[in-house]
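> sequence first, predicted model second:
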Amino acid sequence: MTVPPLDYDHYARETLRLIGPDPEDWVIGRPDIDHNVVIVGGGQTGAAFAFGLRRAGIGRVSVIDAAPDETHAGVWTTFARMNRLRTPKSLAGPEAGLPALSFQAWHEARHGEASYADIERIGRAQWAEYLAWYRHFLDIPIRYGTTLTLVEPVGTHFRLHLTIRTAEGVEQRVETARKIVLCNGVAGNGKPNIVPPLTGLPSNRLAHTSDAIDFASLSGKSVAVVGGAASAFDAAATALEAGAADVHLFVRRAALAAEPVSRARAYPGAYDNFPALPDAVRWRQALRFRRAGSTAPADAVARVTGFSNFHLHLGAPWQEAAVAGERVRARAGDGSFEFDFVIAGTGYAVDLHARPELAHVADHVLLWRHRHAPAPDERDDALGAHPYLGDALEYLEKRPGTAPYLKNIHVFNPAGFVSRGVPVGDVPCMKRDIPVVIRRISQDLFLEDLDAHEARMNADVPADFDAAQYEHRVYRETDVESAG
């Protein structure tokens, strides 16, 4: 059914009416706790968690985001530079099983069923527009300008040190929470992966793809992009479209990675049951992906190859890089070059110690290298640095009994890749993993106050009616005899 655009919000609102009102907050309040749950990151998964927790009857949930406002939040209007999303349009997103809240329903209401049928993958700008609608329609409050600077464990809850930036200035504040959900993006458990020799370049000559790059300033300039995955191609294309004089993209491999091996396990059996696989199987799947390489979509490659001033260098890792005068002089596997600016499309490294907010936590977290000892030919230090997550994507203790609070930090960022088999935080993980985390949060909050809940469940309940309503119809043998 196609819903006229002007009636769409009414249609979506009717869906919410039919599933019933949000349950009341059933969580027992504690005088020393400000929030039952703090969600770090107000992007697509942060908003979806806020809605899901609300529907689970869990109140006092706060979503924080370091971005100054909605227009700068998340990746879709900042450092995501693809024209279209990399995931199939048919995947379930943040709609929580409610079709009226899905991208498809939203798109068809505005552009018609035929328009949705015609698109191969969702446009990035349209996805950002849909997510903005989702947040506003569901009235998801997000505290922008709020940065988590330190997680301080106190027993089984946390003191959260926050830096809050407003038009009036900067405020330091400490708030308390029982649960944390890290929906903080690709570097949420690590950092941009700037590798030698790029590490020696100054910031006015180098940027990572996660940075806010002024592409307009690259007009007429010679630009190098280092990396062979999608973000590198997207950055190269954006530079070319901004008028760069030429763009050279350098790839370590002798050929571009073109086999998206993760598709082999995209069917429900593998997707639904991946977290239950033996460690050795999950490790080998992650290793297969690493060795095959992260593939750029065909349209991302075509976006740059149409430019005559685009040059692709294969089998060309950078060996030297230094500033000489006003330019960067580089030596790669296939020659020596000079550039005005360098963009590192070199991905991200998982490293909990690189996150200042995890300073009190990182040493206690169980990592894959602590849990799994692969065969010598299957070793991979980068995969070994990923946290070994529990069934509800929670941190586990490296030494049991030393950090029980870790079970209250749920990781919903790509550091969960080895444990869950998908880039956690992206669309493919939402249907399976968001409900799992919400169920565990609900269970933990309930059982931690079991005495109070047991008392509530055993409380006196007033009768709906008294005996006067039925006593005149109670069967009595004497009544039968007298009638005879």
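Alright, I've got the coordinates.

> when you work out contacts or count neighbours from here on, use the C-alpha atoms and nothing else.
Noted.

> residue 446 and residue 408, how far apart?
Distance of residue 446 to residue 408, computed by CA to CA, to the nearest Å: 13 Å.

> ok, those two, which is more surrounded?
A count of neighbours by other CA atoms under 10 Å puts residue 408 above the other of residue 446 and residue 408, at 25 against 17.

> contacts only, for that one.
156, 157, 178, 179, 180, 394, 395 (CA atoms under 8 Å, 6 or more residues apart in numbering).

> quick check, nearest of these to residue 328?
Taking CA to CA as the measure, residue 328 lies nearest residue 395 of these, at 42.0 Å.

> quick one, what contacts the closest one?
365, 366, 387, 388, 389, 406, 407, 408, 409, 410, 411.

> try it again at 7 Å.
365, 387, 389, 406, 407, 409, 410 (CA atoms under 7 Å, 6 or more residues apart in numbering).

> count of neighbours near residue 323?
The burial count assigned to residue 323 is 16, neighbours taken as other CA under 10 Å.

> which SSE is the closest residue to residue 100 other than its chain neighbours in?
If the residues on either side of it in the chain are set aside, residue 100 comes closest to residue 12, at 5.1 Å by CA to CA, 6 or more residues apart in numbering. Element membership for residue 12, per DSSP states H and E: helix 8-18.

> helix or strand right after that helix?
In N-to-C order, the element after helix 8-18 by DSSP H and E is strand 35-40.

> contacts for that next one, please.
Contacts for strand 35-40 (CA under 7 Å, 6+ apart): 46, 59-65, 176-184.

> please compare the first structure with the one that follows:
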Amino acid sequence: MPLPAAPIGLQALEARLRQDLQWLGLPPAPWVPARTEAGDEVLDVAIVGGGMAGLALAASLKHLGVRTRVFDRAPEGFEGPWATTARMETLRSPKELSGPALGLPALTFRAWFEAQFGLAQWQALDKIPRLQWADYLRWYRRVLDLDVRNRQRVLAVRPQATGPVQLELADDSCGGATCLVHARHVVLATGRDGLGGPWVPDWAHALPRERWAHSADDWDAAALAGRRVAVIGGGASAMDAAATALEAGAARVDLLVRRADLPRVNKSKGAGSPGAAHGFWLLPDHWKWRFRHYINVQQVPPPHNSTLRVSRHANAQFHFGTPVASASLRGDGALRLDTAKGPLAADFVIFCTGFRLDWSQRPEFAAFAPQVRLWQDREQAEAFEDDAELRESPDLGPLFEFREKVPGACPGLERVHCFCYPAALSHGAVAGDIPQISDGARRLAQGLAGRLFAEDAALHFAAMEGYSELELEGDEWTPAAFPAYDDEAS
């Protein structure tokens, strides 16, 4: 039954969701045999990262009866970028997408929004406000009662030849005390920079560190009031950073864009069908590379509203065909940027230059990182178009699992799964993008449940043999006397 036009309130929506789950028999009872390691509990699945992808996967696993725990380094409610380093006014995805709702209408953002504000306000809404999305994900976690442990910083992920994966954690809620967690499978739901971190050009390091920031840093916009700011890049994050600086009172913002023009069409939308969500991972390798390379070459344009948010300021300057070759500190304390069009003075630089797969920025993965097979390690890699991002992407298995570069060199690596952006070449945009996140979460959850069952096949068979709940008591019928055989009658 559709929601009425008037707001019904979250309490009523939550009652409806509970009824839906009850009708579907969700969640089922846990069925994976409990295990211990050195006297400690062994989790069925541990998820590193409590943002949208981690929550969607945790919910999918819970709905399959798999015991799951999520670990996130952020304080509760601040997982992911939405309430911290993201600076867009609204999400870029259409508001109608169901996102991480896992096929449950009462779990969608629309249901959450209409329950509080009504149908008329939903119809008037253009795009989802960023901070409302953060509030929705907080509600999502609470209403599904997901087991998320905050302020848990991962120090090491160690696959084992025999036995479960080891997670070494520092509990920042109590002074950084360390502990060891064991899990049969570990999933890295670590976001856009999941296997690396922010990237800046080499010339950035010629500048004093306090005079520049990356768009992924938590920089103080108010401190830019009255200052000249240079923004390096022309993508969505560049528009968000430039607008944030302008709205904070920056005296001038110069956007320095390498390309001669901004791309106009988001080509990735042209491959956003249900078929792509379910079939990209089945494509031959050359087609996977061709799709992702084309998107990389064409690039994704910044959103229309994000660009207008910058251009409406008279003190915003767009410079195209203007790469920066070098930078230095002038004698008067200003920064000098030497560009293809000449020098430019600035007081602060914001790099909106994206992320790179860079294992050196993720020491917690050092125990297995050198053994991970990348696409550049494939025999046919030389036949593909040159694309550094794709070459450095992990070559993942069907369940997003890492594979060994040298077979046998890192036993247990297949129990560590990459459910974050670097999975895109192997599996498409199902590990972090709002349009396909439910598809990816359910596929991975079903695969993990299946693998857990197969690994314990002997235990499940023994449990079946020992199953003794009676269907019949033996008194449901009375045995009949068998009639005497009458030869004449035949």
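Sure, I can see it. Fair warning: this is a prediction, and the values are worked out from it, not measured in the lab.

> ok so, going back, among the contacts of strand 35-40 of the first structure, which are in helices?
Per DSSP state H, helices hold the following members of the contacts of strand 35-40 of the first structure: residue 46.

> coming back round to it: the helix holding residue 12 of the first structure vs the second structure, average offset?
Following superposition, helix 8-18 of the first structure is found to deviate from the second structure by 1.9 Å on average (mean CA distance after the TM-score superposition for the first structure).

> just the buried positions in that helix, please.
8, 9, 11, 12, 16 (16 or more other CA atoms under 10 Å).

> then stretch 19-33 of the first structure?
27, 28, 33.

> okay, stretch 42-50 of the first structure sits on what stretch of the second structure?
Mapping stretch 42-50 of the first structure onto the second structure (TM-score structural alignment) gives residues 50-58.

> matching residue 65 of the first structure against the second structure, which residue comes up?
In the second structure, residue 65 of the first structure lands on residue 72 (TM-score structural alignment).

> my read: its match touches residue 147, true?
No. Counting by CA atoms under 7 Å, residue 72 of the second structure stays clear of residue 147, with 11.0 Å between them.

> picking that back up, could you measure from the aligned residue in the second structure for the residue nearest to residue 100 of the first structure over to residue 347 of the second structure?
In the second structure, the residue paired with residue 12 of the first structure according to TM-score structural alignment is residue 17. Using CA to CA, one gets 52 Å for the distance from residue 17 of the second structure to residue 347 of the second structure.

> same check, this time on residue 472 of the second structure
Per CA to CA, residue 472 of the second structure is found 83 Å from residue 347 of the second structure.

> same deal with residue 19 of the second structure?
57 Å.

> quick revisit: what about residue 472 and residue 347 of the second structure, which has more around it?
residue 347 (18 against 7).

> what do we get in the first structure for the more buried one?
Residue 347 of the second structure maps onto residue 340 in the first structure, by TM-score structural alignment.

> mean deviation, the lengthiest strand in the second structure versus the first structure?
When the second structure is parsed with DSSP state E, its longest strand is strand 177-188. When the first structure is overlaid, strand 177-188 of the second structure sits 1.3 Å from its aligned residues on average, using mean CA distance after the TM-score superposition for the first structure.

> and the next helix-or-strand element following that strand, which stretch of the first structure?
Remark: after strand 177-188 of the second structure, the chain's next helix or strand is strand 196-198, criterion DSSP H and E. With TM-score structural alignment applied, strand 196-198 of the second structure matches the range 190-192 in the first structure.

> who are the contact partners of residue 338 of the first structure?
327, 328, 329, 330.

> hey, where'd the helices end up in the second structure?
10-24, 52-62, 109-117, 119-124, 130-143, 236-247, 274-279, 285-298, 304-311, 388-391, 424-427, 437-455, 457-466.

> aligned counterpart of residue 403 of the second structure in the first structure, please.
So, by TM-score structural alignment, residue 403 of the second structure is matched to residue 396.

> residue 72 and residue 147 of the second structure - which one has more neighbours?
Ranked by neighbour count (other CA under 10 Å), residue 72 of the second structure and residue 147 place residue 72 first, with 24 against 18.

> distance of that one relative to residue 171 of the second structure?
10 Å.

> anything in contact with each of the two?
With CA under 7 Å, 6+ apart, residue 72 of the second structure and residue 171 have common neighbours 151, 152, 153.

> ok so, going back, need the overlap of contacts for residue 446 and residue 408 of the first structure.
With CA under 7 Å, 6+ apart, residue 446 of the first structure and residue 408 have no common neighbours.

> which residues touch the spatially most central residue of the first structure?
Closest residue to the average C-alpha location of the first structure: residue 425 at 2.2 Å, with CA atoms, centre = their mean. By CA under 7 Å, 6+ apart, the contact set of residue 425 of the first structure is 45, 183, 185, 412, 413, 414.

> and in the second structure, which of these remain?
For the contacts of residue 425 of the first structure, the contacts that persist in the second structure are 45, 185, 413, 414, with contact defined as both residues aligned by TM-score structural alignment, their matches' CA atoms under 7 Å.

> OK, contacts around the second one?
Going by CA under 7 Å, 6+ apart, residue 185 of the first structure touches 413, 425.

> measure it to residue 238 of the first structure for me?
22 Å.

> how many neighbours does the counterpart of residue 246 of the second structure in the first structure have?
Aligned by TM-score structural alignment, residue 246 of the second structure pairs with residue 240 of the first structure. Residues lying near residue 240 of the first structure (other CA under 10 Å) number 26.
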